[in-house]
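**Student:** Turn this into a model:
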Amino acid sequence: MKNYIKDIRRSMNMSQEQLAVTCGVTRQTINAIENDKYDPTLSLAFKLSISLQTTVDKLFVFKEDAN
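**Tutor:** Presented below is the predicted three-dimensional model:
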């Protein structure tokens, strides 16, 4: 799943740590999500969208495997 969290977060001049605190997770979790190493739960996806003042569908784009 592709995401635009880093782009939106940076446009808001927000650090990973600040986003993590508002979502109740660690900075490492935010880093893993931004680097496509971890797909967040639905609950966390909604927290991210609220914190970044956007919608879930603008944060995440489903991409199918090329297999």
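**Student:** switch to C-alpha atoms for all contacts and neighbour counts from now on
**Tutor:** Fine.
**Student:** list the buried ones in the longest helix seen in the chain?
**Tutor:** When the chain is parsed with DSSP state H, its longest helix is helix 42-51. If you call a residue buried by 16 or more other C-alpha atoms under 10 Å, then helix 42-51 has these buried ones: A45, F46, K47, L48, S49, S51.
**Student:** just stretch 19-37 next, same as before
**Tutor:** So, applying 16+ other C-alpha under 10 Å, buried residues of stretch 19-37: L19, A20, C23, R27, T29, I30, N31, I33, E34.
**Student:** Please provide the structure for the following sequence as well, for comparison with the first:
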Amino acid sequence: MYKLKIKEYRVKSGLTQKELAIKIGISQNYLSQLENNRYDIKLSMLFKIAKELNISPEQLFEHKK
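**Tutor:** This is a model prediction of the structure:
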């Protein structure tokens, strides 16, 4: 099972949910749901988020046992 670390990297980048959501073209509510792992993320969205946070897509994953 994997957990996404979107919030961790967003906070490190100094962005609010609203700011990041606007930059990647989604609602703040949807970003919140992604940060809380309530939805499966599309690969294209994963790449958009990683690009905006200046990280590789792989960095967004945390392996959970």
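**Student:** circling back: reformat the buried residues of stretch 19-37 of structure 1 as JSON lines; add distance to F62 of structure 1 and secondary structure.
**Tutor:** Below are the buried residues of stretch 19-37 of structure 1 laid out as JSON lines (distance: C-alpha to C-alpha, whole Å; DSSP: H, G, I helix; E, B strand; the rest coil):
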{"residue": "L19", "distance to F62 of structure 1": "22", "secondary structure": "helix"}
{"residue": "A20", "distance to F62 of structure 1": "23", "secondary structure": "helix"}
{"residue": "C23", "distance to F62 of structure 1": "22", "secondary structure": "helix"}
{"residue": "R27", "distance to F62 of structure 1": "23", "secondary structure": "helix"}
{"residue": "T29", "distance to F62 of structure 1": "20", "secondary structure": "helix"}
{"residue": "I30", "distance to F62 of structure 1": "18", "secondary structure": "helix"}
{"residue": "N31", "distance to F62 of structure 1": "19", "secondary structure": "helix"}
{"residue": "I33", "distance to F62 of structure 1": "14", "secondary structure": "helix"}
{"residue": "E34", "distance to F62 of structure 1": "14", "secondary structure": "helix"}
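**Student:** Most widely separated two among those residues?
**Tutor:** Maximum pairwise distance among the buried residues of stretch 19-37 of structure 1 (C-alpha to C-alpha): 14.2 Å, between C23 and E34.
**Student:** and whichever helix or strand comes after the longest helix of structure 1, how far from structure 2 on average?
**Tutor:** Next along the chain after helix 42-51 of structure 1, taking DSSP states H and E as the criterion, comes helix 56-59. In this overlay with structure 2, the average offset of helix 56-59 of structure 1 from its partner residues is 0.6 Å by mean C-alpha distance after the TM-score superposition for structure 1.
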